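J.: Here is a sequence together with a model predicted from it:
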Amino acid sequence: MTDAIPGRGQYTEDARRQRLSWWRERSGTALGSLERTGLSAPNLVGNVENFIGSVEVPVGLAGPLLFAGDTARGSIVAPFATSEGALVASASRGARAISASGGVVTSVLSQRMTRAPAFEFADIATARRFTAWLYEQRGQLEEQVGLVSRHTRLVGIDPYQIGRFLHVRFAFETADAAGQNMTTAATWQICRWLTDALALEEGLRPRNMLLEGNLSGDKKVTAGSMLAGRGTRVTAEARLSREAVASVLKTTPEAMVKCYTTTVLGAQQAGMTGYGVNAANVVAALFVATGQDVACVHESGVSLFSLELDGDELIATILLPNLVVGTVGGGTALPGQRDLLTTLGCAGAGGVRRFAEIVAGFALALDISTMAAVVSGQFAEAHQRLGRARRVDWLQAGDLNAALLQPVLAQGLADPGLHVTEVTGAPQLYGDGIASELGAMGERRKLTGLHPLTVSWTSGDGSSTTADLVAKVKPRGEEVVAGIAMLVSLCGPEVARAWSRWGGDTEFTDTHRRELAVYRRPESVLTRLLPRCYGVLEDEEREAYVVLMERLPRDDRPWSPDRVEQALAAIARVHGHWLGRDRQLLAEGWLHRVPEPTALAKAGDLWESLVRHAAAESPLLLDASRAQIMLGIVEDAGYWTQELQEQPRSLVHNDFNPRNIALRDGQPVVYDWELATLGVPQRDVVELLAFCLPPETTTAEVDRLLDLHARAVAAVSPEAAAVVAGCDWRRGYQLALREFMTTRLALYAAGHSQREFDFLPRVLDTTFALWSLEQARDGE
């Protein structure tokens, strides 16, 4: 094949496809992701050459941030194009602290773009004479600039002589364009005029000339640009109240200033240009989102950030001296980028000053939040990676193929002669589940989550089958724990320290092994309730833990009373089968680590810190009265957990809610067993009622459902009936309600401040209604 890229200079869809085919052949890569593009080739003249397609960058919403600037005013949400986790969340946290304190004041101080041609003369004296002459030609130079662009204005001429060489820094104002191309054209026009004007002036004429002698600092970090300015010079300032620093940033003004002072010394030692924390992240994210010149990110990200105390307030200031931005021309005309500029109110003429103020405001928000994270120890947690002593060949999406699945299916279906003929991906399912999401946060480099597949195979007897399956690729338990650590690190040092101490002892440990063990169990009472399992893969070397199961249709129907009864009766058969056999379950070991109820009381500082954080962050959900109830339950945990430990226990799902229950042929199917454990059967009842009953539920309705469940458990066997008859079933329910509120509900409520759980408001309302009913019953 030829080395010449086809369709050179052609901006057509046909030329794009020719180039894409040429590159496929040359690279030996399918390049399927480039087959389609939302960009029109004819519209890209001047943006790119040899166009073959486009790549997507995730865009997240940061903010809102309250502005009180010269042109940026009111509450503004900013689109960040980034693949860096924690960036949007951290900027949003800083925005919340600033907004709670009255907002950020922003102002554009100047705007200029530079170009610096270099001239060589016969000697030093000629260079000096030329410099004096050049100053006298200011009017002529301005006239030449006007010939090139009516939007460009010459505002500065700064000569720098080195021997017989003279560098001249021309500074221009370029209105709403970033101006690199505009100033290049204007400077070239000036140089042409100089050449013509001095053609016969031997005592002034330069011998040689370069359009750019590298003094302008174009796409480079320089002290000259920082002092004189290149691009838009913009500043932002906020006064943060002590309350906002404490409640949102989880630290104190004094600790912030001490950290600032220490890190200034480090910056000086390193020879840092300016002083900043993280502004380049905001600059890059907003540049990509809005079509700015990303090659200017490093110079535009130079900043001067400062903190100082003023009484009880923390004053935070930032200066971006070299923000190279525009709202017309270049990539700002691309459709997606134009849309995002429009949402900011910055698209087109008149938008650049507002855009610069928005960048500065959010850069200040991120610097404040990041420094607070460093002060309180959240930074490491939010960016942590699990250390491993060896390289791991993790599963990737392309590994879910016939070679991997054939032995899994052959073993799972007990058919050694089975041969997989085809595996194709299917449309992504709705939602991966909270545990998978947390695991992905804890370790981003490996494949996890739900992956729908259509698999065809030939059985050993020659028959053919095609089935719609789901490969559930599980994160390791410690990755889930690490993911939660990242989440709670944003909840402040108290919560982070408590999770660091107790997180490894929670129910999330060993989740990857536990669910695989459940699917391997032979008991029909369990297999009838599970999705059909086609096989499991447990490969410790690759840290690959996969359940291959049937794909069930999504079920969005509301949960009627009949459906609640049906689900309780279904799970009761599992409860009845293992009721009172806790020693056997523990001895068999397939549940792996099972925390004792009394361990819950030992971790009281964890549950207390979660409740206090949730109450501070979401007072409409967890008001003072509700928080006091939960704190009281935590305080008394040393007593009621001992009573809980004496209750009859069984295998419980431990995450039994509508998110994990589907229907097959009208019968319940329960999945997501990673949190299965040994506990009181009423624990599953509590969670289902909290998710399904309305807040205005009655004692009679709770009694009816609790009795239905108890009778269904007792009906499993005479042994189960004897256990049910010999215990206080309602007391077990009351204790399970305390356990649910202390652990799962507290974690949901605290996590809600960082990752919104749509179901939580109703679940909280119903849970506290259930609590009130029990308190009224006991006369408490």
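T.: Cool, got the structure. Residues are numbered from 1 along each chain as shown.

J.: From here on, just use CA atoms for contacts and neighbour counts.
T.: Will do.

J.: For the stretch 51-200 of the chain, just list every one of the strands.
T.: Using DSSP state E, counting those that start in this stretch, the strands found in the stretch 51-200 of the chain span residues 59-68, 73-81, 104-115, 118-120, 153-162, 165-173.

J.: Compare the ones you listed and give me the one nearest residue 485.
T.: For the strands of the stretch 51-200 of the chain, the distance to residue 485 is smallest for strand 59-68, at 21.7 Å, taking Cα to Cα.

J.: how big is the angle separating the closest one from strand 104-115?
T.: In terms of direction (axes from the mean of the first three to the mean of the last three Cα atoms, to 10 degrees), strand 59-68 departs from strand 104-115 by 110 degrees.

J.: can you give me how far strand 59-68 is from the chain middle?
T.: Distance of strand 59-68 from its chain centroid, counting by Cα atoms, centre = their mean, to the nearest Å, is 15 Å.

J.: What is it packed up against?
T.: Secondary-structure packing of strand 59-68 (3 or more Cα pairs under 8 Å, 6 or more residues apart in numbering; DSSP states H and E): strand 73-81, helix 87-100, strand 104-115, helix 352-376.

J.: closest to residue 545 out of these?
T.: Of the helices and strands packed on strand 59-68, the one closest to residue 545 (Cα to Cα) turns out to be helix 87-100, at 29.9 Å.

J.: Check which helices and strands that closest one sits against.
T.: Using 3+ Cα pairs under 8 Å, 6+ apart, helix 87-100 sits against strand 59-68, strand 231-240, helix 242-247, helix 352-376.

J.: Return the set of buried residues in the longest one.
T.: If I follow you right, that is helix 352-376. Neighbour counts over helix 352-376 (16 or more other Cα atoms under 10 Å) mark 352-373, 375-376 as buried.

J.: this is the other structure I want to compare:
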Amino acid sequence: MSIKQLSPRHLYTYTEKARQQRLAYLSKHMQCSLDKVANNSFDASALSNTIEGFIGSVEVPVGIGGPLQIHGLHAQGLFYAPFATTEGALIASISRGATAITRSGGATARVLGQRMMRVPHFEFGSVIQAMAFSHWVVKYLDDLRSEIANHSRYAQLVALTPQIIGRSVHLHFIYETAAAAGQNMTTTCTWHACQWILDRLAATTDLKPHHFMIDGNLSSDKKVSYQSQIHGRGTRVIAEVHLSAAVCKSILRVTPVQLINAYHHVAEGAVAAGMVGMNINVANVIAALFTALGQDIACVHESSVAHLRMALNDDGELYCSITLPSLVIGTVGGGTHLPHQRECLNMLGCSGPEGTGKLAEIIASYCLALDISTLSAIAADEFAKSHEKLGRNRPQLATAPVALTDLNVAFFHTAAYNPVWGSKPPVSVEIQSSSDDKHSLLTTLSARHSNRLMGLIPVTLTNAARQDIPVMLKLKPLDQDIFTMMKFLAEKCSPALLQAISDSTHLIEFFNTHCREVVVMNQQDPRLTRYMPMIYGVIRDDKTQTYALIEERLHGLALMDTTDQIDQWQPCYIETAIAGMAEIHAVWLGQEQALLQKFPEICLQDTKSTLAQRPLLHAFADFMAEKLTHYFTPSEHDYFLSWVENAEVWCREIEQMPRTLVHNDFNPRNIAFRQVDEQLELCVWDWELATLHLPQRDLVELLVFSQQADISPETVTHYLELHRQQLEQHSQTAIDPIQWQRGYVLALHDFWLRRIPFYLMAHHVSHYPFIDRAMQTLRKLIELTRTPLQS
């Protein structure tokens, strides 16, 4: 088939044979494969009024959004809606807004009117003639209605309005078009009406137009215009909701005041930009629904003109409404007869001649849902983060691994290897399996809320000497993964706690955990490395957000993973742990500034950050007092808050004492013992929470998680003094016993305030057996500090 053979005749042939001829021609002459496009379910003979030159179709993913409760004149009930889109995070945001509206009682929606127009252009010799024509033509409104009725059952001419510009008349034919969008219908009807006008002009008047066009661009067909916003085009529809403060906090993660402030800022920007109307991202809903429902895609931008309004009610609720003045939709004609689109219309109950009003109310309600959700994300600084998580399409291996198959030789070549391995990366890699039985608690919980591959994965690496080395790959969750998990847990605890955590993520000690462990464990100081798993290499790729440790695969250790078996923790193990811990603490004791310079990834919990966390600590206290009375009595609530209120005093007291690098998660989940030359030696892993603190902080956590609630004052004194003596010996520094005991008291209460609430939040959602015993032990240790410890 030659170029000449692809004539209009071939474009207008609606047979399967003609389609195959077009495909064969394109494949040969354009040197491209169209196998995917050619594969479709359409009957070519049924598309004569839909498309020309038909060759196939493209698939657009369709997702389901909602549910959304709507109280409309036409749409009443709970609606799920189909959205055809390739934009990640869109449907998630739509559904969040729908949930907020539904839990606030649902959206009220009403169609305010429907009109379609065609505005033909008549040009005369002078403005006098243009004015004469304008007076003449409006007298024939009824005659024109009769003429139009000869060409359409649905188009109803409701108004005829001349607009004079110079010597031209733009004649506005205003229609109601029932269930059809009406652009093509009104074009045909208007053309026949204009032929009637031209004939009547010639027969009864001396007015002779120099020029006539079916449209002079004043109909705003498929264009954004102030005329459409003011007077309406297509369907004018409004949806509104009163959002409760509780829903704003629990679902949208903002307060009504935050949301109304954000609204004022974006409204200011809309005015400065000269925006027609004011909305956040209505076009996303319009485009996705239009594509799924067989609407005219070219009408997306004019249909997306919208006016979002928000106001704070006297009762604290937030009033939100959205008006769509020019929603050009139809439920008959156009692409609505196509099988996939008809199924989607049927799902909404909107197919057929009675569906347009219902569809308009559904679309407006979902537009309101998305604008509420998106503005909330912007106000809470989650907009970019949600797109980063759900919406970005990075090239393969340009992001963190998401499957075991990503862990190939190329991945391990990105690591920086320690001298114990050698400078060259492995020549081959064998992934054994995934292993989650020894994940840190943070990783285990975070993995449920992220599509990233994370946790411990056994791997065998083969080096250049063809030696097989069994290692454990530890893929770190990002701190944002941890915060997402925390917000999920907080939402199940209380709206106030969710809001407080959302506001404090940059302050708490879980910030920056993904890169902190990588740098802390990647050291050469033997005083530290002898007590850690061997580190063969590390991966820190800020661009792809990949953070990993290639470490020794631990096995055969005593007391490994014995969180729920503390009866095995005999005094000899506690003393060995304290001795190793003291040598670790001695390395950086009293070198606070040098430590922070060495490890800038540390999230310092100083006086300033503690004071900034007071709202969070208050929210935790209220939650624990209401939901966890077994662990948090009214007197303990008051005592807890007294420490919160006096934080400036005791935090500054801590800062005056010698501090060091502490593990900050020193408990039986993360420590065990090697057998070295017939002696036990501490081994401690999971350093993601390592920080600058009093050395007693690690002792506190060890005692809480390894001792019973009947621990005696003598036992506490023994272990505390042993820690002090060991630290004196390793640091070659005298340590005052009275100050040392005071530091223990401060570290104990700091642990109670900062860490225990997070444990209890997780325990409230998912039961952890070790929590009950640990809380009893903690309660006893705190009680003992209210009386002097034995010397």
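T.: Nice, I can see it. This structure is a prediction, so every number in the text was calculated from the model and none was measured.

J.: Same list, the strands of the stretch 51-200 of the first structure, but as JSON lines with distance to residue 51 of the first structure and mean neighbour count please.
T.: Formatted as JSON lines, the strands of the stretch 51-200 of the first structure follow (distance: least, Cα to Cα, whole Å; neighbours: other Cα atoms under 10 Å):
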{"stretch": "strand 59-68", "distance to residue 51 of the first structure": "23", "mean neighbour count": "21"}
{"stretch": "strand 73-81", "distance to residue 51 of the first structure": "22", "mean neighbour count": "20"}
{"stretch": "strand 104-115", "distance to residue 51 of the first structure": "29", "mean neighbour count": "24"}
{"stretch": "strand 118-120", "distance to residue 51 of the first structure": "35", "mean neighbour count": "21"}
{"stretch": "strand 153-162", "distance to residue 51 of the first structure": "34", "mean neighbour count": "16"}
{"stretch": "strand 165-173", "distance to residue 51 of the first structure": "32", "mean neighbour count": "23"}
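
J.: Out of those strands, the one nearest residue 667 of the first structure is which?
T.: strand 59-68 (39.7 Å).

J.: if I look at the closest residue to residue 546 of the second structure other than its chain neighbours, how far off is residue 471 of the second structure?
T.: Spatial nearest neighbour of residue 546 of the second structure, excluding adjacent residues (Cα to Cα, 6 or more residues apart in numbering): residue 400 at 4.9 Å. Using Cα to Cα, to the nearest Å, residue 400 of the second structure is found at 20 Å from residue 471 of the second structure.

J.: Tabulate the helices and strands packed on strand 59-68 of the first structure (TSV), appending distance to residue 267 of the first structure.
T.: As requested, those are exported to TSV (distance: least, Cα to Cα, whole Å):
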stretch	distance to residue 267 of the first structure
strand 73-81	27
helix 87-100	22
strand 104-115	25
helix 352-376	14
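
J.: distance of residue 251 of the first structure from residue 609 of the first structure?
T.: Taking Cα to Cα, one finds residue 251 of the first structure at 15 Å from residue 609 of the first structure.

J.: What's the local residue count around residue 525 of the first structure?
T.: 18 (other Cα atoms under 10 Å).

J.: Could you do residue 598 of the first structure as well?
T.: Other residues close to residue 598 of the first structure by other Cα under 10 Å number 17.

J.: Now do the contacts for residue 397 of the second structure.
T.: residue 406 (Cα atoms under 8 Å, 6 or more residues apart in numbering).

J.: again, but for residue 323 of the second structure
T.: Going by Cα under 8 Å, 6+ apart, the list of residues near residue 323 of the second structure reads 236, 237, 238, 239, 306, 307, 308, 364.

J.: Now for those: which two are most distant?
T.: Across those (Cα to Cα), the longest gap, 13.8 Å, separates 236 and 308.

J.: Thought residue 452 was touching the residue nearest to residue 546 of the second structure, still the case?
T.: Yes - using Cα atoms under 8 Å, residue 400 of the second structure is in contact with residue 452, at 6.9 Å.

J.: on that earlier part again, mind putting the strands of the stretch 51-200 of the first structure into CSV with distance to residue 132 of the first structure?
T.: Below are the strands of the stretch 51-200 of the first structure laid out as CSV (distance: least, Cα to Cα, whole Å):
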stretch, distance to residue 132 of the first structure
strand 59-68, 45
strand 73-81, 46
strand 104-115, 20
strand 118-120, 14
strand 153-162, 10
strand 165-173, 12
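
J.: Out of these, the one nearest residue 260 of the first structure is which?
T.: Taking those one by one with Cα to Cα, strand 104-115 is closest: 19.6 Å.

J.: Which of the contacts of residue 323 of the second structure sits closest to residue 57 of the second structure?
T.: For these, the nearest to residue 57 of the second structure is residue 364 (28.9 Å; Cα to Cα).

J.: who touches the residue mapped onto that closest one from the first structure in this structure?
T.: Using TM-score structural alignment, the partner of residue 364 of the second structure in the first structure is residue 360. By Cα under 8 Å, 6+ apart, the contact set of residue 360 of the first structure is 106, 234, 235, 236, 318, 319, 320.

J.: now do residue 104 of the first structure
T.: 65, 66, 67, 68, 69, 98, 236, 237, 238, 239, 361.

J.: Repeat that for residue 312 of the second structure.
T.: So residue 312 of the second structure contacts 256, 257, 260, 318, 319 (Cα under 8 Å, 6+ apart).

J.: try 6 Å
T.: Contacts for residue 312 of the second structure (Cα atoms under 6 Å, 6 or more residues apart in numbering) come out as residue 318.

J.: measure it to residue 240 of the second structure for me?
T.: Counting by Cα to Cα, the gap from residue 312 of the second structure to residue 240 of the second structure is 13 Å.

J.: Repeat that for residue 25 of the second structure.
T.: 53 Å.

J.: ditto for residue 66 of the second structure
T.: 17 Å.

J.: do residue 716 of the second structure as well
T.: Residue 716 of the second structure is 63 Å from residue 240 of the second structure, by Cα to Cα.

J.: ditto for residue 261 of the second structure
T.: 19 Å.

J.: Could you do residue 534 of the second structure as well?
T.: Distance from residue 534 of the second structure to residue 240 of the second structure, by Cα to Cα: 61 Å.
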